[in-house]
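J.: I would like to see how this sequence folds:
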Amino acid sequence: MMKELMILLFIHTASAVIHSLKCNLMISSGVPNAPEYLIMVNVDDVLSAYYDTTTKTPEPRQHWVTEMMETDSVLWEMFTARGPIYQYYLAEETKNFYQQPRGVHVIQQITGCEWDDETEKMNGFTTFGYNGEDFIAFDKDSETWIALTPEAELAKQDLKTRTEEYKLFHTVTCPSILKNCLKHAESFLNRKVLPSVSLLQTTPSSPVSCHATGFYPNKAMMFWRKDGEEIHEGVVHRDMLLNQDGSFQFHIDLNISSVTPEDWRRYDCVFQLSGNKEEVVIGLKKSLISTNWGKSKMKNNEVNTTPIVVAVVVLLVLIVIGAIGFTVYKKKKEKPLTSSPETDCELSERLNSQTIQDPAHSVDTT
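T.: As a prediction, this is how the structure comes out:
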């Protein structure tokens, strides 16, 4: 019954697609090594264009955007011309967000629209955040600004004068831009890419994770089977994540504590992508599992032998000095040590966990 329910849900979500245009803007002060202003535009949650005051150069982030710059330059010119100027509009309408004159201030605006290509329904949205917390939101039903904290009551008064502009952006400007972008990005957004699937394990006693990355679109299923039948006991599904290139990744864990070595061959992991008949199947085999605990052991052994090697070298040096009967003294100016950059563990690299995180860019609402 559970499997049939999952299949019905899978078919439904595969048929209805929610397209979106999301503009993320941020202005900040008191934050070291951060741009004062940045904007990012995401089409269907994929970073498509970016600008900040450090580079001062609007950047296309997808091939279809680069092509659009040549064939339909109006949208790109709108972004390059109005995007940087919007910094001053954003600063002006959020001037009363600041709760203290000094210190760190980060103001974020997320605005855009979503379109259901099945029902043709379009929804607009705008939310402001202050120092990492939701601050003010536009309610599309009542067409009013909602203060999400007591401190936001005063600040929302400045936004009331621009209510009509935001309504126009939500209902006319944004939908028009989104549909235009979808026209140019059609081949990119309609592509179907199967993932790379691998088995991962952090320790000998931890669950085995079946990890799929690089697939598109995000309408996909992955499950563990035993003797060809889907299983749910001992299986944990993890959230799907967006990769930097616009593809997706996710993984499901299988608790193998009660699985005997003889029964491993009865298990496999299956990945299914909507609209693609081909399945990706990987069997539960120790030879296919990537780990990092084996290499950690080897590194520990290497560390343990270091004092012995150092002691032998020091002893040989002392013997040589005693044999020749003199000492050499040389002054050296020590140079400060530079620390090596931090790196993720090998397992994390295999998981290709990321997050996105270029901040998002926006189109002016005026």
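
J.: from here on, contacts and neighbour counts on C-alpha atoms
T.: Will do.

J.: show me where the stretch 201-350 of the chain has strands.
T.: 208-215, 220-226, 229-230, 235-237, 241-242, 248-254, 267-273, 279-283, 289-291 (DSSP state E, counting those that start in this stretch).

J.: Could you report the neighbour count for Q272?
T.: By other CA atoms under 10 Å, the residues close to Q272 number 18.

J.: before we go on, could you also do this sequence so I can check it against the first one:
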Amino acid sequence: MKKFMLLLLFCHVASPVLHSMKYFYTASSQVPNFPEFVEVGLVDDVQTVHYDSNTQRLVPKQDWMEKVTADDAGYWDSETQRCQNDQQVFKANIDIVKKRFNQTGGVHIVQRMYGCEWDDLTGVTNGYEQHGYDGEDFLVFDLKTKTWIAPTPQAVITKHKWDRNTGQNEYLYNYYTQECIDWLKKYVGYGRSTLLRKELPSVSLLQKTPSSPVTCHASGFYPNKIMLFWRRDGEELLEDVDHGEILHNHDGTFQKSVDLDVSSVKPGDWGRYSCVFQLAGDEKDIVTKLDPKVIKTNWGKTEIKRDGDSPSGFPTGGVVGAVVGLLVLVAICIAGVIFWKKRNNGFEKANTSDGSASSDAGSAS
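T.: Predicted structure coming up:
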């Protein structure tokens, strides 16, 4: 069973026509300087809504999300009320799960992640709901059998309880196969100009020391359905390369790096290597040859300077963007990575409306 973090890491390899809507709930106890409860919604990996126990209000994170009031004038009020109810449910759920694991104090996190996907080319759809506790799987909804999977013995009590609630499970099935897809299509329509845009990155070659790997760094691209890889003599390299994660920039674009170990590459062979950036749906690749003259270093051999570059030649703009983006992800990862397991911790299920799959299973105790 894949962890939520893995879902986040691999979501970027999806088809270029694969749209997604994801919701993450995170309830925590004794986490310093972090809200006790957070809800975050994303469409095509773009954050659309946010709620936390400090503000007590669900708010749009994209201008185009305001369009939802054209169909439902009271949308933000009703959704805020739902979030406030969820907050109480998940607060109680932490106490229930702690007892299951014979725990008392300390830092603990309950998570729920759910959502759906829609391929606008083939029409194929998929849905999922998962719950976790302290970074481990707790419960997963099996869409095919309409039953719950308990990866840990402490979740078996809740699994049996929820399995008996066939009406609720039937509702979840219908939600993930129909209602969730309808909302996803609506949101994609609202944000079409943003979600379907394409932006190409700037690509730089970086190296810390003469013996360090050469990093191919692409920043400023959108969407995150991309491939970035090294090739030799026109063939993709699978060895001596290290792929980094796709990270958020502060402006909503993305960045990614891939390292090439050049320790065994002869100086005369450098010209055989190149870094290739491919954006889904764009026929033209961005190819950057491995040339010592264009590598930015911090050891005095900077050949290329750009606005925003540091004195060492390393671009600071992308790094700053990554830091800002990561701060957002701490709310989407502490409220998102954390989320993976947060999906329905076998206690009482939180409600679901537009993007939220309703869960009225009752207490897990």
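
J.: Same list (the strands of the stretch 201-350 of structure 1) but as a markdown table, adding distance to T161 of structure 1.
T.: Putting the strands of the stretch 201-350 of structure 1 into a markdown table (distance: least, CA to CA, whole Å) gives the following:
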| stretch | distance to T161 of structure 1 |
| --- | --- |
| strand 208-215 | 44 |
| strand 220-226 | 44 |
| strand 229-230 | 57 |
| strand 235-237 | 46 |
| strand 241-242 | 37 |
| strand 248-254 | 40 |
| strand 267-273 | 47 |
| strand 279-283 | 54 |
| strand 289-291 | 58 |
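
J.: Of these, give the one that comes closest to F125 of structure 1.
T.: Between F125 of structure 1 and the strands of the stretch 201-350 of structure 1, the shortest gap by CA to CA is with strand 241-242, which sits at 21.5 Å.

J.: before we move on, the earlier item: and the strands of the stretch 201-350 of structure 1: which comes nearest V172 of structure 1?
T.: Across those, V172 of structure 1 has its closest neighbour in strand 241-242 (28.6 Å, CA to CA).

J.: ok, residues contacting that closest one?
T.: Applying CA atoms under 8 Å, 6 or more residues apart in numbering, the contact partners of strand 241-242 of structure 1 are 248-250, 353-356.

J.: out of these, what pair is the most spread apart?
T.: Maximum distance among the contacts of strand 241-242 of structure 1 (CA to CA): 14.9 Å, for F250 and I356.

J.: Those two: which has the busier surroundings?
T.: F250 (24 against 16).

J.: picking that back up, for D116 of structure 1, find the nearest of the strands of the stretch 201-350 of structure 1.
T.: D116 of structure 1 lies closest to strand 220-226 among the strands of the stretch 201-350 of structure 1, at 18.9 Å (CA to CA).

J.: okay, the angle between that closest one and strand 208-215?
T.: 150 degrees (axes from the mean of the first three to the mean of the last three CA atoms, to 10 degrees).

J.: what is the orientation angle of strand 220-226 of structure 1 with strand 267-273?
T.: Going by the same axes, to 10 degrees, strand 220-226 of structure 1 is angled at 160 degrees with respect to strand 267-273.

J.: Mind reading off the mean deviation between strand 220-226 of structure 1 and structure 2?
T.: Strand 220-226 of structure 1: mean distance to aligned residues in structure 2 after superposition is 4.0 Å, counting by mean CA distance after the TM-score superposition for structure 1.

J.: What residue in structure 2 is paired with I136 of structure 1?
T.: Counting by TM-score structural alignment, I136 of structure 1 lines up with L139 in structure 2.

J.: packing partners for the helix or strand harbouring that match?
T.: Using DSSP states H and E, L139 of structure 2 falls within strand 136-142. Helices and strands touching strand 136-142 of structure 2, as assessed by 3 or more CA pairs under 8 Å, 6 or more residues apart in numbering; DSSP states H and E, comprise strand 125-133, strand 147-149.
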